[in-house]
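# Make a model of this:
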Amino acid sequence: MEYGWLSIIPPLLAILLAIKTRQVFLSLFLGIIAGWIIISDGNVLRGIELSVQSVVDVFKDAGNTRVIIFCALVGSLITLTQASGGVQGFVDLIQKRRIVTNRKRAAVFAYITGVLVFIESSISCLVTGTIFHPIFEKLKISREKLAYICDTTSSPVCILIPLNAWGAYVISLLEKENLSNPVSIFISTIPMNFYAILTVLFAAFIVFSFKDYGTMKKAEIRSKDFGKTIADGAVPMISQDVSSTKPKKNIPHRAVNMILPIAIMIIMMPVGLLITGNGDLTAGSGTTSVLWSVLSAIVTAGIISLAQQLLNLKEIMEFTLKGIAGLVPLSILMVLA
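Modelled structure (predicted):
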């Protein structure tokens, strides 16, 4: 059945409500209800019933479930690398080597990191965010700028490269259409992916010129001049308890405690694609590989903490669960989206 202009009502309603109320979860769910009411030919009760069922049905798809679990486990990796002194050790190393000495260089290195970690968009955001969040905080660079860099160097970069989870997914779609040589077709379409190309180039211009416009300029002024990296009233998706986890007292701060788990996570992504694709990188499961990657990183962080006697098993489990709890809002967002 064709719904015509009615089909734009649910997303438009969700967007307007989110802007007006600042309640993202409620706005998304009301948008879902509106959509199902339309599908139910105006039957409100039936629409509400189907809305609830549609949320439950998200977990029927194994890929969706893996992504949601991944989102929750991201918090565990963050808390473990922070509690073990890895994040602080990395920040100390950056400062000692004078690699990042000012706000512009921090933005440039964050951009480069995001581009280089092209194996999967979620992992790109996780790596860039985890590494540069404390650096941006220290240099008083707005959270908006970090979010912008993470976003523009994740999906837009990944969709331009065949040998990653995004490429594997697109190629699998082309194969389902019985097209010959889907890899070549995908590669030939890359120059026409104008949104991704322009997004990456414009982000590069913003970062390397260190010029800001509009609301981003206001955010940077607020952050630099008043020390407020987060806008008043803003509620980050990652709980403050997670993002501000301090290293355990009286332990050494070693950069390797963050670098090694993240390196394992990056390496495990193509390994996972190869395994799930039976040796064919482009045929692998992106969601499975992502989940394996973050689990491998968490296990690595735990082993490092135990081996160096930084955290005991009880503390590792506590920080793991703390991280999961802190990412529940993001997981809920993924379910509703």
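
# from here on, contacts and neighbour counts on C-alpha atoms
OK.

# Counting neighbours, what do you get for the residue lying closest to Leu333 once chain neighbours are set aside?
Leaving out its chain neighbours, the residue that sits closest to Leu333 by C-alpha to C-alpha, 6 or more residues apart in numbering is Phe25, at 6.6 Å. When counting by other C-alpha atoms under 10 Å, one arrives at 18 neighbours for Phe25.

# Same check on Phe205?
13.

# Kindly report the same for Thr128.
So Thr128, with other C-alpha under 10 Å, has 26 neighbours.

# Quick check: closest non-adjacent residue to it.
Going by C-alpha to C-alpha, 6+ apart, Thr128 has Gly114 as its nearest residue, at 5.7 Å.

# one more to line up against the first:
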Amino acid sequence: MVSFGIWGLIPPVLTITLAFITKDVMVSLFLGILSGTLIVAGGNPIIAILNLTDMLAGSLNDGWNIRIFLFCALLGGLVGMLSKTGSARAFGRWAADKLNSPKTSLLMAWFCGLVIFIDDYFNSLAVGTVMRPITDKNNVPRAQLAYILDSTAAPVCILVPISSWVITVMSIVKGSEGFSSLGISEFEFFMRSVPFNIYAILTLIMVLTLILTGRNFGPMAKSIKYAKETGKLYNEDYGPAPGEIEVEGEQNSSKARPMDMLFPILVLIASAVILFPMTTYLGAIDGESITSLGAAMGSMSLGDAFNNTDASMALFYAVIFTLLITYIYYTVRKLFTIKSASDAIGDGIKSMVPALIILTMAWTIGSVIKSSPEDGGLGLAAYLSEVVVGGGFPIALIPVIAFALSALISFSTGTSWGTFAIMIPIVMPIVVGLAQAKGLMDGAMLNSVLISISAVLGGSVFGDHASPISDTTILSSTGAGCPHLEHVATQMPYAITCAVCAFIGFLIGGIFLNLFVAWLAALGAFVLALVFLPRIYKA
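I've put the predicted structure just below:
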């Protein structure tokens, strides 16, 4: 038996439905996994629960998965260390002397959001802590700051390969049915998918455009007008603003310097850049034909070493090295004691526990969905591929449908990670099967997969960016000191504008399977929106 047929649809459909109803992705994923194991077990609940526990444990019984798991946990530990030093406040004090206008302070907030890309939660809180005194001094509405924080959190994390977001995506892509037929590594796949991620890139462009041109519209324009007329930085009609958020150790803030915030980030970037090709070279040493590092480096180009790297290994090494160097650096700088450093790392790892649980269940439900019945799965990927390919479904519509459905799921649940786990294992085999059935050549097939998976990523990020129940949205309100409802109301028209432009881009891009045409359509819609919306959607 190749698959359980239409019964295989129950886990993802149940997961999606429960996510809409409960707004709890963990519970939804768990019950989705349980429904799959019940089907495989023939309805026997005891066997189903035993299989479920085995599959959860088995998802971590893999070199790639466990390194990703530990990378995410240790990345949380690094963020915990950053949060205890007072370095962000030091950076803020340094910047405050140099930023004396609303535009320059907003540009600095945008830039800081790009730089602090390792974690979306830390981005929202740290950049908010740094920039809020500066933007307040320049009479910038809190809603504007909150919008920048939110728009440089998830949209940035999904574009930079050194983040827990991207490593999660690579792990799900790597395990999806049909990926192996593309003939490239998961790292190369991600790097080539970045230009196709229209929503995330367009969001960053829109933030910069609005800062430079001032062409605000809708509720955001009203908040800006309200701040100018009243001198109040937030509208109390939306409710009270959150209190001051402490993400750093106050006792050390006077000792910290601006470089103390940048140093760990620079170390992480540099070590990752070095270790990506180095792990490939080291792995090529077989003791026979290649016996030394020099011989390994001579056996392949630097580009090949980057493309063929084991991303989980390189990033795991990089985060351990960064933790060690940062620990020594902060200790020498006397920014914390051994005890406070231990507490900081522990608190940071604890903050990652929900994400780690979602990640583990994402691997598990992906295994249930894609594995054959002989391996304890439902074979849904094979079934869907067969049905869609046999039904002559137009491959041109896959990207736009994937974007819309991912956006709907993510917006309703407030999380993109759970959406990745649900949608990528479904979309990948469908688009690969359709491409093969239509006889697309290697380049065209790869483009069809890249644009389709990027549509899933873009739609998922939209939901995380715009949803009022998203953690990042809530933390952006908190970091900016903005009433949550005001942030949601002012940001929503901007997020929807980018989503509509991305929708058009994915629709046209899916038809032509061409990145240039997709971006031409999206940017054309974007320009029209910024020309006409400020005129028709005034404050």
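
# Mind checking the TM-score on these two?
The TM-score (TM-score structural alignment, normalised by the length of the first structure) is 0.72; 308 aligned residues with a C-alpha RMSD of 4.5 Å.

# so where does the residue nearest to Thr128 of the first structure fall, helix or strand?
Using DSSP states H and E, Gly114 of the first structure maps to helix 103-116.

# which residues does the residue nearest to Thr128 of the first structure contact?
Applying C-alpha atoms under 8 Å, 6 or more residues apart in numbering to Gly114 of the first structure gives the contacts 124-125, 127-128, 149-150, 153-154.

# Kindly report the same for Val427 of the second structure.
402, 452-453.

# Out of the residues you listed, grab the one that's most surrounded.
That'd be Ser452 among the contacts of Val427 of the second structure, by other C-alpha under 10 Å, with 33 neighbours.

# That one against Ala404, yeah?
No. With contact defined as C-alpha atoms under 8 Å, Ser452 of the second structure does not reach Ala404; the gap is 11.3 Å.

# intersection of neighbour lists for the two?
The contact lists of Ser452 of the second structure and Ala404 share no entry, where a contact means C-alpha under 8 Å, 6+ apart.

# Endpoint to endpoint, stretch 113-126 of the first structure covers what distance?
11 Å (C-alpha to C-alpha, to the nearest Å).

# which residues of the stretch 151-300 of the second structure fall in helices?
Listed in chain order, the helices of the stretch 151-300 of the second structure (DSSP state H, counting those that start in this stretch) span 154-157, 164-174, 186-193, 198-213, 218-230, 258-284, 293-298.

# so which of the ones you listed gets nearest Val431 of the second structure?
Val431 of the second structure sits nearest to helix 164-174 of all those, at 13.0 Å, using C-alpha to C-alpha.

# now the angle from the closest one to helix 186-193?
Counting by axes from the mean of the first three to the mean of the last three C-alpha atoms, to 10 degrees, helix 164-174 of the second structure lies at 110 degrees to helix 186-193.

# And helix 164-174 of the second structure, what's buried?
164-174 (16 or more other C-alpha atoms under 10 Å).

# and of the residues you listed, the nearest to Val332 of the second structure?
Using C-alpha to C-alpha, the buried residues of helix 164-174 of the second structure come closest to Val332 of the second structure at Ser164, 28.3 Å.

# so who does Thr128 of the first structure touch?
Here Thr128 of the first structure is in contact with 110, 113-114, 150 (C-alpha under 8 Å, 6+ apart).

# now those: which count as buried?
Applying 16+ other C-alpha under 10 Å to those, the neighbour count classes 110, 113-114, 150 as buried.

# Let's have those residues in CSV, adding distance to Ile38 of the first structure.
Shown next, in CSV, are those (distance: C-alpha to C-alpha, whole Å):
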residue, distance to Ile38 of the first structure
Ala110, 44
Thr113, 44
Gly114, 40
Cys150, 36
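
# what's the farthest-apart pair in these?
Of all pairs in these, the most separated under C-alpha to C-alpha is Thr113 and Cys150 at 9.2 Å.
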